[in-house]
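Q: Sequence and predicted structure, then a few things I'm wondering about:
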Amino acid sequence: MTLVTIAQLYPAELGITGDRGNVRAIERRLAARGVETTTVLVAPGEELPRELDVLVIGNGPLSALRGVHADLIARKGRLDEFVADGGVLFSVGGSAELLGERLDAPDGETLDGIGVLPYRVVRVSERRVGYIIVDTPHGPVVGFEDHASEWTLTDAASAYGTVRDGHGSFGRDEGRGEFVRVGNTFASNVQGPVLPLNPELTDVLVDAVAERRGLTLSPARRSDLDEYAEAARTKILMRPTRDKGFKTIQV
């Protein structure tokens, strides 16, 4: 029996924007392709599973990032090894900021990132809030953004999506961008949670797992979740640009 192992790191500390939903989407999508899964919740100080296929890390406030920072830094060697071996890592919001090279907080504090992804993050005074549509190589990704961070890419080739509507996380001069991808590691500020809304993006992760493990996947079976996602995506994609309600909030 083939068993894919998923871990959610810091679910209590970094799980405030429906991040468990991203885990469930991966579980359901793999099940629809004929693959059984097991999911492990990993708290600070606990070991990641030795045999790990997918790692999900969610969103949290700056106070939570400070709280898990030392624990994450201690995991750098294990995460570097996992990423280099082609493991799938999906990170949203605050955790994504710590996967980069550096996070500059509003109070002048600097938190070193673990350098898995090539960008630096600065917390800014304007909070970007609203629906977002991102064009990626695998189709449009929709969701909701609510963040006050500006990413500066140190490797432009890592940009994975271009913002069609919304603000995005990076790119001041040549159009806004959202989603960074290096190998099978993905980072974004798109919330929602994002994966249940975007089955095609979830399939990118599932296909990466299958390729790494040498799995043959069954054809996907359409489910009620696909119907819900399609209905929600249609509403977001049809929002008129002039009425999309995207805002910045001074903080």
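A: It's in.
Q: Please count neighbours and contacts with C-alpha atoms only from this point.
A: Fine.
Q: quick one: the helices in the stretch 1-150 of the chain?
A: Taking DSSP state H, counting those that start in this stretch to define them, one finds helices in the stretch 1-150 of the chain at 19-32, 62-74, 76-84, 94-99.
Q: Any idea how far the first one is from the middle of the chain?
A: Same thing as helix 19-32. Averaging C-alpha positions (Cα atoms, centre = their mean, to the nearest Å) puts helix 19-32 13 Å from its chain's average.
Q: One more: stretch 139-155?
A: Using Cα atoms, centre = their mean, the offset of stretch 139-155 from its chain centre is 10 Å.
Q: what does stretch 148-166 give?
A: With Cα atoms, centre = their mean, you get 13 Å for stretch 148-166.
Q: Give me the buried positions along it.
A: Neighbour-count burial for stretch 148-166, counted by 16 or more other Cα atoms under 10 Å, picks out 148-153, 158-166.
Q: what's the answer for stretch 104-119, then?
A: Result for stretch 104-119 [16+ other Cα under 10 Å]: buried residues 104, 111-119.
Q: now these as a markdown table including distance to residue 32?
A: Listed next are these as a markdown table, based on distance: Cα to Cα, whole Å:
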| residue | distance to residue 32 |
| --- | --- |
| 104 | 41 |
| 111 | 40 |
| 112 | 39 |
| 113 | 36 |
| 114 | 34 |
| 115 | 34 |
| 116 | 30 |
| 117 | 30 |
| 118 | 33 |
| 119 | 35 |
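Q: Tell me which of those residues fall in strands.
A: Judged by DSSP state E, strands contain the following of those: 104, 111-112, 119.
Q: let's bring in a second one:
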Amino acid sequence: MSGALQLVELYTRHLAINGDMGNTLVLTERARLAGIDVEVTRYNPGDELPEQVDLVTMGSGPSSALRAVADDVARIAGTVRGWVDSNVPFLAIGGGYQLSGTSITGLGAEPIEGLGVFDAVTDAAASRAVTACFVVDSDLGRLVGIENHGSVTALGAGERALGRAVTGRGNDGGGFEGARAHEAIGTHMHGPMLAMNPAVADHMLSVAAAAHGLEYVTNDAHARLDTLAAATRAHLDPSGAVARARGEA
């Protein structure tokens, strides 16, 4: 077994808008600061997936990109679901979150079949939701980022949401955002999400490192990055209105 964690970034050429592939950079840099190497495989349609996988990221893209990768999604879906069932940390953002569900409608005559990581159906023909200070309370803490999507997502009866949307539409305006399955996270949150919410990155790295026989321990260098993240989160909500609304300030 290689001493480095193996990270697969899915559909780098197609799902790289909104800076969401920055989540890969956050994971690799925070791992490096903890003395752990990460080898990144940037996967595109038709490529072969590596045999060993410790972390997976997937960013966002326009509707044309979702259609462009649809056939390949069907090809690799079983493999990706196997990773998730084995508790490999997986992060899918925006369009990647939609592709990680059961299906996407509203992008053509026929639905696009997703990876099936989450029991979730997305209607991509909804009105656009843009939230400059998108806040979600989750069991990984309070998450802060930016929401920008023209879709509504319905979770299956037994599927767990990532958290409760304090602001913004979230999945469908009903108060919940994203999805969780094993160590997989799907969300509409941009930022990049992990740069704004380093606690999520640390959770993913801790799980991946432990499965690989390594220990992930943060240090002062991480704390300095966390200070920048906290300042950025505060910049999105300079008045503190969200915190006051929840009785935290």
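A: Right, received. Where do you want to start? Note that the coordinates shown come from a computational prediction; the quantities given were computed from them, not determined experimentally.
Q: What does the TM-score come to for these two?
A: The pair, once superposed, lands on a TM-score of 0.89 when counted by TM-score structural alignment, normalised by the length of the second structure; 239 aligned residues with a Cα RMSD of 1.9 Å.
Q: Show me which pair in the ones in strands among the buried residues of stretch 104-119 of the first structure is furthest apart.
A: Spatially, the most separated pair among these is 111 and 119, at 13.3 Å (Cα to Cα).
Q: shared neighbours of these two, which are they?
A: residue 102 (Cα atoms under 8 Å, 6 or more residues apart in numbering).
Q: closest to residue 233 of the first structure out of the helices of the stretch 1-150 of the first structure?
A: Short answer: helix 19-32, nearest of the helices of the stretch 1-150 of the first structure by Cα to Cα, at 15.4 Å.
Q: how close does the closest one sit to the second structure?
A: By mean Cα distance after the TM-score superposition for the first structure, the fitted helix 19-32 of the first structure averages 1.2 Å away from its aligned residues in the second structure.
Q: What helices and strands are in contact with that helix?
A: For helix 19-32 of the first structure, the packing partners by 3 or more Cα pairs under 8 Å, 6 or more residues apart in numbering; DSSP states H and E come out as strand 3-9, strand 36-42, strand 54-57, helix 194-197, helix 199-213.
Q: distance between the ends of stretch 40-58 of the second structure?
A: Using Cα to Cα, to the nearest Å, the end-to-end distance of stretch 40-58 of the second structure comes out at 13 Å.
Q: For it, buried residues please.
A: For stretch 40-58 of the second structure, the neighbour count (16+ other Cα under 10 Å) marks 40-41, 43-45, 49, 53-58 as buried.
Q: And the furthest pair within these?
A: 45 and 54 (20.2 Å).
Q: Contacts for the helix or strand hosting residue 180 of the second structure, please.
A: Residue 180 of the second structure belongs to strand 179-181 when assigned by DSSP states H and E. Residues outside strand 179-181 of the second structure that contact it (Cα under 8 Å, 6+ apart): 84, 117-118, 155, 159-163, 185-187.
Q: In helices only, show me those residues.
A: Among the contacts of strand 179-181 of the second structure, DSSP state H puts residue 84 in helices.
Q: nearest to residue 232 of the second structure, of the contacts of strand 179-181 of the second structure?
A: Distance to residue 232 of the second structure across these (Cα to Cα) is lowest for residue 187, with 19.2 Å.
Q: isn't that closest one right next to residue 99, touching?
A: No: using Cα atoms under 8 Å, residue 187 of the second structure makes no contact with residue 99, being 11.3 Å away.
Q: And the two? Which one has more around it.
A: residue 99 (30 against 24; other Cα atoms under 10 Å).
Q: can you tell me how far that one sits from residue 47 of the second structure?
A: The value you get for residue 99 of the second structure to residue 47 of the second structure, if Cα to Cα is used, is 18 Å.
Q: Of the helices of the stretch 1-150 of the first structure, which is nearest residue 209 of the first structure?
A: Smallest distance to residue 209 of the first structure across the helices of the stretch 1-150 of the first structure (Cα to Cα): 9.4 Å, for helix 19-32.
Q: Quick one: work out the angle between that closest one and strand 36-42.
A: 160 degrees (axes from the mean of the first three to the mean of the last three Cα atoms, to 10 degrees).
Q: Can you check what angle separates helix 19-32 of the first structure from helix 199-213?
A: 60 degrees.
Q: and helix 19-32 of the first structure, which stretch of the second structure?
A: Mapping helix 19-32 of the first structure onto the second structure (TM-score structural alignment) gives residues 20-33.
Q: which residues are contacting that stretch?
A: The contact list for stretch 20-33 of the second structure (Cα under 8 Å, 6+ apart) reads 9, 12, 15, 37-38, 57-60, 93, 190-195, 201-202, 205, 216, 218-219, 221-222.
Q: Likewise for stretch 217-226 of the second structure?
A: Here stretch 217-226 of the second structure has contacts from 30, 33-34, 198, 206, using Cα under 8 Å, 6+ apart.
Q: run the last query once more with 6 Å
A: Stretch 217-226 of the second structure is contacted from outside by residue 34, using Cα atoms under 6 Å, 6 or more residues apart in numbering.
Q: quick check, distance from it to the centre of its chain.
A: Centroid separation for stretch 217-226 of the second structure versus its chain: 22 Å, with Cα atoms, centre = their mean.
Q: which of the residues in it are buried?
A: Across stretch 217-226 of the second structure, burial judged by 16+ other Cα under 10 Å covers 217, 222, 226.
Q: Specify which member of those residues is nearest to residue 242 of the second structure.
A: residue 226 (20.1 Å).
Q: circling back to that earlier point, just the closest of the buried residues of stretch 148-166 of the first structure to residue 236 of the first structure, please.
A: residue 165 (10.1 Å).
Q: check contacts around the closest one.
A: 132-133.
Q: Tell me the spacing between the closest residue to residue 204 of the first structure other than its chain neighbours and residue 221 of the first structure.
A: Leaving out its chain neighbours, the residue that sits closest to residue 204 of the first structure by Cα to Cα, 6 or more residues apart in numbering is residue 138, at 7.9 Å. To residue 221 of the first structure, residue 138 of the first structure is 19 Å away according to Cα to Cα.
Q: Kindly report the same for residue 171 of the first structure.
A: Separation of residue 171 of the first structure from residue 221 of the first structure (Cα to Cα): 38 Å.
Q: what's the answer for residue 203 of the first structure, then?
A: For residue 203 of the first structure, the distance to residue 221 of the first structure - Cα to Cα - is 12 Å.
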